[in-house]
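Colleague: Requesting a structural model of the entry that follows:
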Amino acid sequence: METLINVNGFQTQVAVKLTNIGETQSTNVVDSMDTDALERFGIREEKKLPFLGKDRRDAKRRLPSDPHYDPKTLYLPLQFLKSLTSGQRQWWEFKSKHMDKVMFFKMGKFYELFEMDAHVGVKELDLET
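Modeller: Sure, this is the predicted structure:
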C-alpha cells in the first residue's frame, strides 16, 4: 500500500507492506494530527533546521520559484553538515536526495526513523513515541 502525505510543506510517499493483517485505512497526517502539534513541529523544525523552511533550496540550490526546482532533493549547508556526527551526516546526505520518501535507517540491528520521517511514522504507522 502507498500513501501520499504532506507534512510541513513536504509531500512524502509512504509505502507499507502488510502481511496477514487485512486492509487498513490510510489517513492524511495533516488531518489526523492536532493543529497545535503540527504548528509546534513546524516552528521547531524551522528554528532547528532553517534550510527546511523559507530558505529551502533543492540540491542544485534552486529556489522553489525556479521552474527547474526539484522538490525531491534538498540543499544541505556545509556548516550544518560539519556539525553532524558521521551517522547523522550519512542519514542527511541520503535523505537530501530522497525528500519525497520516508527512510528507515538501520542502526545496528534496528531500523530507526529520524526527523520528519519519525513524525510521519508515528502517525501513519500508528507507532508510539
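Colleague: from here on, contacts and neighbour counts on C-alpha atoms
Modeller: Noted.
Colleague: If we go by neighbour counts, what in the longest helix anywhere in the chain is buried?
Modeller: With secondary structure taken from DSSP state H, the chain has its longest helix at helix 35-48. By neighbour count on 16 or more other Cα atoms under 10 Å, the buried set for helix 35-48 is 38, 42, 45-46.
Colleague: Show me what whichever helix or strand comes after that helix is in contact with.
Modeller: Downstream of helix 35-48, the next assigned helix or strand under DSSP states H and E is helix 78-82. Applying Cα atoms under 8 Å, 6 or more residues apart in numbering, the set of residues contacting helix 78-82 from outside is residue 89.
Colleague: And for residue 124, the neighbour number?
Modeller: If you count neighbours by other Cα atoms under 10 Å, residue 124 ends up with 19.
Colleague: Distance-wise, check it relative to residue 78.
Modeller: According to Cα to Cα, to the nearest Å, residue 124 and residue 78 sit 32 Å apart.
Colleague: one more to put side by side:
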Amino acid sequence: MFKTLFAQVKQYKTAAILTPVFTSSEVVMEVLIPYVTALLIDKGINAGVIQNVYLYGGIMLGMACLSLLFGILAGHYSAYASTGFASNLRDAMYRNIKRFAFSDIDKFSTSGLVTRMTTD
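Modeller: Purely as a prediction, here's the structure:
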C-alpha cells in the first residue's frame, strides 16, 4: 500500500520535502521571537540604550517577516504537493477501475465508484 502511495507522490517529492522544512523554519522563528523580546527589554529598555531597542526591534521585525514568508511558502508547497498527489491517486484509481471485470463492478456500486473518483 505504501509503495503505491509513494509512487503517486514521487512527482511532487521536492514540494513534499520543502513543506516540513519551511514549516519547521516558521516554528523556529516564532519560538525565537520571545527570546529576542527578552533581550530587547533587558539590554535595551532596562539598560536605557536606545540603539539596542532599535537593533532588537529590527531583528524582531525581520524574524516576523521571515516567519510570514516561511508560512506562505509552506502553505504553497503543501497545497501543490497534496493536490498533485490527489490527482495522481485519482488517475491511478481510474486506470485500475477501467481494468475491472464485470464481477468486480458488481461488488462496487456505480455511485460508490463515481464518489471515489470525483474531486469533491
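Colleague: TM-score of the superposed pair?
Modeller: Remark: TM-score between the superposed chains equals 0.25 [TM-score structural alignment, normalised by the length of the second structure]; 55 aligned residues with a Cα RMSD of 5.0 Å.
Colleague: Output the buried residues of helix 35-48 of the first structure as a markdown table; include the columns distance to residue 87 of the first structure.
Modeller: Below are the buried residues of helix 35-48 of the first structure laid out as a markdown table (distance: Cα to Cα, whole Å):
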| residue | distance to residue 87 of the first structure |
| --- | --- |
| 38 | 27 |
| 42 | 24 |
| 45 | 20 |
| 46 | 22 |
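Colleague: Relative to residue 115 of the first structure, which of these is nearest.
Modeller: Nearest to residue 115 of the first structure among the buried residues of helix 35-48 of the first structure: residue 45, at 8.6 Å, using Cα to Cα.
Colleague: Look up how far residue 112 of the first structure lies from residue 14 of the first structure.
Modeller: For residue 14 of the first structure, the distance to residue 112 of the first structure (Cα to Cα) stands at 15 Å.
Colleague: Tell me which of these two has more neighbours.
Modeller: Neighbour totals were compared for residue 14 of the first structure and residue 112, and residue 14 leads with 19 against 14 (other Cα under 10 Å).
Colleague: what about that one, is that helix, strand or coil?
Modeller: Using DSSP: H, G, I helix; E, B strand; the rest coil, the secondary structure recorded for residue 14 of the first structure is strand.
Colleague: So it sits against residue 3, correct?
Modeller: Yes - using Cα atoms under 8 Å, residue 14 of the first structure is in contact with residue 3, at 5.1 Å.
Colleague: which residues of the second structure fall in helices?
Modeller: Along the second structure, the stretches classed as helices by DSSP H are 2-9, 13-39, 50-98, 102-107, 110-117.
Colleague: Thanks again, I'm all set now.
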